[in-house]
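Visitor: Predicted model, plus sequence, below.
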Amino acid sequence: MSMLHVAAITPKHSKSSKNKPKQSAVTTKKVKVEQSSHHNIAVTTSDGESVTLPKVKQKLVDNSLLSASVSSDLMADASFSKSLASLQQRLIEKKEMEELSSLLGVTIADVTLLPLYREAADWLGTRYRRGGMSRKAVDCSGFTNIIYKNVFGIQLDRVSTAIAKNVTESIAKEDLLPGDMVFFSTFNKKYINHVGVYIGDGKFIHASIKHGVIVSTLSEGYYSKAWRKGGRI
């Protein structure tokens, strides 16, 4: 048996008035509720009145558990969406690496190096001009400067000889990594007068006098003989 508070409306009469409507006051009576059967509930008011009501099945829900369940579902949805977005991004990056690998003739496996390969590929075919440093034309040190500034945020010296002198570390040919610089002495010069950027698989990209920005191989007879050193900042 349990006690419920039932609001009973008891009319409260006032003097009749043409302008004022009748008002009613609300009073509260205490009642006892007892389940009499599987189908009915007997309700007895405090003034002795008895009323039989149909049984109402109720189910109480713990709001905290409901909130936790909803929160858990939302977190699961967010996690799934994030995973799906991550998968889509990886597929896009994989496709881009394949395309750039084909374009540059090297195998690209490290996604963190995509900025380097994007920038390098974007300059392919740009014609050569001594002192040039724009989309219209570049020279070897100008091209290397642009790559380092746009990809690594590093400002290099303007000429090949100075760049070679100021590298932090000299690198042997077999220890080169994508992004390292490669230096040469061309036209039988005794000093370094040409620079390019290593992109892997024994290849480097540079601005050549005859062909503009191209990819060449370190093992080529001309560049193999002209090789001086690799450099890393």
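Guide: Cool, got the structure. Numbers count the residues shown, from 1 in each chain.
Visitor: use CA for all of it now, contacts and neighbours both
Guide: OK.
Visitor: next structured bit after the lengthiest strand in the chain?
Guide: In the chain, ranked by residue count with DSSP state E as the criterion, the top strand is strand 24-35. Using DSSP states H and E, the next helix or strand after strand 24-35 towards the C-terminus is strand 40-45.
Visitor: which residues touch that following strand?
Guide: 29-36, 50-55 (C-alpha atoms under 8 Å, 6 or more residues apart in numbering).
Visitor: Looking at those residues, which is nearest Val70?
Guide: Nearest to Val70 among those: Lys55, at 31.2 Å, using C-alpha to C-alpha.
Visitor: Against Lys95, how distant is the residue nearest the centre of the chain?
Guide: Centroid-nearest residue in the chain, with C-alpha atoms, centre = their mean: Ser86, separated by 7.5 Å. From Ser86 across to Lys95, the span is 14 Å (C-alpha to C-alpha, to the nearest Å).
Visitor: biggest helix in the chain, by residue count?
Guide: helix 63-104 (DSSP state H).
Visitor: Name the next helix or strand downstream of that helix, please.
Guide: Counting by DSSP H and E, the element after helix 63-104 in chain order, helix or strand, is helix 114-122.
Visitor: Identify the residues contacting whichever helix or strand comes after that following helix?
Guide: Downstream of helix 114-122, the first helix or strand assigned by DSSP H and E is helix 140-147. Contact with helix 140-147 is made by 116, 119-120, 131-133, 155-160, 194-197, 206-208, as judged by C-alpha under 8 Å, 6+ apart.
Visitor: 7 Å instead?
Guide: For helix 140-147, the external contacting residues (C-alpha atoms under 7 Å, 6 or more residues apart in numbering) are 119, 132-133, 155-156, 158-160, 194-197, 206-208.
Visitor: how far away is the residue nearest to Asp201 when sequence neighbours are not counted from Lys203?
Guide: Among residues not flanking Asp201 along the chain, Val106 sits closest, at 6.0 Å (C-alpha to C-alpha, 6 or more residues apart in numbering). Taking C-alpha to C-alpha as the measure, Val106 falls 8 Å from Lys203.
Visitor: ok, structure two:
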Amino acid sequence: MTLTKHLSILLLLVPFVFASCGAKKKTLYGNNHKPTVGGSHSAGKKNKSNLTAYYAELLGTDSKSLNADLYSFIDDWMGSPHRMGGLTRSGIDCSAFVGMVYNEVYRKDLPRTSRDMAERIKRKYDDQLKEGDLVFFSFGGRDIDHVGVYLQNGKFVHVSTKQGVVISNLKDVWYYKYLKRCGTPTI
């Protein structure tokens, strides 16, 4: 590859580096505490009712109200580490994770960056959020630099820079003070 091609590729990746995740705060569980359903982490793949029962208990809700496909997807990725610009289970960033959730679970394509996603939502107040809505944060200044998927009862799934894919509480003072926007994608 020529130097020009290398520079072109590098320039294409720069926006992803600066639009990535900034979450570092505590979570309900992450790398060191993978969910255990029926004795093993992979039990959810065999029995979605056990998996949704586990997440219903974690979220304090009824398992019938949960989207089994969403929680199966989350369970598969739980604890996957953060990597700026990453797209795999060995490393993923917040906007890539949310984009994959939407593609796999809801069959919708979202923009690649959290800032672009935030421009394409029907805005809501945080007390109006429903499962699958998006929550946006600004940890590094005025611009949105982090995104997660709202679950239920104030919880959301996202990619923390320290713990990877985790479920956190939106009302945690640290997250809530950085919450900038939330709503339903209009795509």
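Guide: Received it, and whenever you're ready, just let me know what you need. Being a predicted model, the structure only gives us computed values, none of them experimental.
Visitor: Would you check the span in the second structure matched by the longest strand of the first structure?
Guide: Per TM-score structural alignment, strand 24-35 of the first structure has no counterpart in the second structure.
Visitor: What are the contacting residues of that strand?
Guide: Here strand 24-35 of the first structure makes contact (C-alpha under 7 Å, 6+ apart) with 1-12, 41-46.
Visitor: Next one: Gly153 of the first structure from Ile233 of the first structure, what distance?
Guide: From Gly153 of the first structure to Ile233 of the first structure the distance is 12 Å (C-alpha to C-alpha).
Visitor: let me fix that: Ala137 of the first structure
Guide: Look at Ala137 of the first structure and Ile233 of the first structure: by C-alpha to C-alpha, they are 25 Å apart.
Visitor: okay, now whatever residue of the first structure lines up with Met84 of the second structure: neighbour count?
Guide: Matched by TM-score structural alignment, Met84 of the second structure corresponds to Arg130 in the first structure. If you count neighbours by other C-alpha atoms under 10 Å, Arg130 of the first structure ends up with 12.
Visitor: Please apply the same query to the one 5 residues further on.
Guide: A count of neighbours around Arg135 of the first structure, defined by other C-alpha under 10 Å, yields 12.
Visitor: which residues touch it?
Guide: Contacts here follow C-alpha under 7 Å, 6+ apart; on that basis Arg135 of the first structure touches Thr126.
Visitor: Which stretch of the first structure lines up against the longest helix seen in the second structure?
Guide: Using DSSP H to define each element, the second structure has its longest helix at helix 3-18. Aligned by TM-score structural alignment, helix 3-18 of the second structure falls on no residue of the first structure.
Visitor: Report the distance from that helix to the chain centre.
Guide: With C-alpha atoms, centre = their mean, to the nearest Å as the basis, helix 3-18 of the second structure stands 25 Å off its chain's centre.
Visitor: Just the buried residues of the helix or strand just after it, please?
Guide: Following helix 3-18 of the second structure in sequence order, the next helix or strand is helix 43-46 (DSSP H and E). Residues of helix 43-46 of the second structure classed as buried by neighbour count (16 or more other C-alpha atoms under 10 Å): Ala43, Gly44.
Visitor: gap between helix 43-46 of the second structure and the chain center?
Guide: The mean C-alpha position of helix 43-46 of the second structure is separated from the chain mean by 21 Å, C-alpha atoms, centre = their mean.
Visitor: what do you get for stretch 90-108 of the first structure?
Guide: Distance, centroid of stretch 90-108 of the first structure to centroid of chain: 20 Å (C-alpha atoms, centre = their mean).
Visitor: Show me what it is in contact with.
Guide: With contact meaning C-alpha under 7 Å, 6+ apart, stretch 90-108 of the first structure is reached by Tyr117, Ala121, Gly200, Asp201, Val215.
Visitor: List only those of those flagged as buried.
Guide: Tyr117, Ala121, Gly200, Val215.
Visitor: Please identify which pair of those residues lies farthest apart.
Guide: The widest separation within these (C-alpha to C-alpha) is 13.7 Å, between Ala121 and Gly200.
Visitor: In the first structure, what residue corresponds to Tyr54 of the second structure?
Guide: Aligned partner of Tyr54 of the second structure by TM-score structural alignment: Glu99.
Visitor: For stretch 149-158 of the first structure, buried residues please.
Guide: Buried-residue list, stretch 149-158 of the first structure, by 16+ other C-alpha under 10 Å: Val151, Leu156.
Visitor: In the second structure, what stretch matches that stretch?
Guide: Using TM-score structural alignment, stretch 149-158 of the first structure pairs with 103-112 in the second structure.
Visitor: start to end distance for that stretch?
Guide: This stretch, stretch 103-112 of the second structure, spans 12 Å end to end (C-alpha to C-alpha).
Visitor: Now tell me what touches that stretch from outside.
Guide: If you take C-alpha under 7 Å, 6+ apart as the criterion, stretch 103-112 of the second structure is touched by Asp69, Leu70, Ser95, Ala96, Gly99, Tyr102, Met117, Ile187.
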